[in-house]
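Undergrad: Got a predicted structure plus its sequence, pasted below:
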Amino acid sequence: MSSPTNKSINVDTGLAHLADVVDQRRDAFKAGSADPKTSYTALLFSKGDDGILKKIGEEATEAVMAAKDARNSNLAAEQQKLLIGEMADLWFHCLIALSQFNLRPEDVIAELDRRLGTSGIEEKAARKAANPE
């Protein structure tokens, strides 16, 4: 499904731009100038932390199911499009959650960069050692 055109997209810049739009819409909702009846983003922010987090759970489940369907399907190209759509929904709702908690995708990218070159098993063990609960 990927093409050279898709690979040339600057993911950091694209996510930052979308996060800017989400933050603007969050601010408009908080200022009372975005109506949850006409703006999906305002509707999400109107549901508060629990509603936003519940939506991420729903979208994550849909992404998992789409991936399973793509894996087991003879219609691979169509299923890949569905998987991409579900992942886009999940990423969007994650951006909403980041904005709700005054965070940015750049914060997530920085954390991924910090972990780069570290074994995932070692990194997880270090986090567990730091927080032994």
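TA: Structure's in. What do you need?

Undergrad: okay, CA-based contacts and neighbour counts for the rest of this
TA: OK.

Undergrad: Name the residues of stretch 22-30 that are buried.
TA: For stretch 22-30, a neighbour-count test (16 or more other C-alpha atoms under 10 Å) marks 22-23, 25-27, 29 as buried.

Undergrad: which one among the residues you listed gets closest to M65?
TA: V22 (26.4 Å; C-alpha to C-alpha).

Undergrad: Run through the residues that contact that closest one.
TA: 41, 95-96, 99 (C-alpha atoms under 8 Å, 6 or more residues apart in numbering).

Undergrad: and A67, how far is that from K55?
TA: 18 Å (C-alpha to C-alpha, to the nearest Å).

Undergrad: putting a second one here so we can go through both:
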Amino acid sequence: MQVIEDRKQRMPEHSYTTQLFQGGTGKIADKLLEETEELIEAANETEGDPRHSMIHEAADLIYHLFVMLAHRDVRLADVEAELARRFGISGLDEKAARSSQRQP
């Protein structure tokens, strides 16, 4: 994350990360969708061992996720805190609690 935050502050020329930041949320979101699809395709490979492809695509997805978080000023520590808050709570219970909070 530090390298991505540094790119955000300095915005160096000839940097892919800079291009993503300049493209804004839409461009970063498009890349997140693309990389998610590629990871799913790798997971569904039936020939050989998909592990190498999955590692490559997961790294791409995580990188673009980190760029989006940085772009929207969300710190990784904030995400970690949210995960810690959920620890020990059933995923179904947590989802139900979110649904009931949205209803008027």
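TA: Ah, there it is. Model, not experiment: these values are computed from the prediction.

Undergrad: Got a TM-score for the pair?
TA: Remark: TM-score between the superposed chains equals 0.94 [TM-score structural alignment, normalised by the length of structure 2]; 104 aligned residues with a C-alpha RMSD of 1.2 Å.

Undergrad: one step back: in CSV: the buried residues of stretch 22-30 of structure 1, plus secondary structure and distance to E122 of structure 1.
TA: Output for those, formatted as CSV (DSSP: H, G, I helix; E, B strand; the rest coil; distance: C-alpha to C-alpha, whole Å):
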residue, secondary structure, distance to E122 of structure 1
V22, helix, 34
D23, helix, 35
R25, helix, 39
R26, helix, 37
D27, helix, 39
F29, helix, 42
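
Undergrad: tell me which element the residue nearest in space to the middle of structure 1 falls in.
TA: The centroid of structure 1 falls nearest to W91 when counting by C-alpha atoms, centre = their mean (2.2 Å). Secondary structure from DSSP states H and E places W91 of structure 1 in helix 76-100.

Undergrad: go on, P132 of structure 1?
TA: Applying DSSP H and E, one finds P132 of structure 1 in no helix or strand.

Undergrad: Equivalent analysis for L92 of structure 2, please.
TA: helix 91-102.

Undergrad: So the residue mapped onto A110 of structure 1 from structure 2, which state does it fall into?
TA: The equivalent of A110 of structure 1 in structure 2 is A81 (alignment by TM-score structural alignment). Per DSSP: H, G, I helix; E, B strand; the rest coil, the secondary structure class of A81 of structure 2 is helix.
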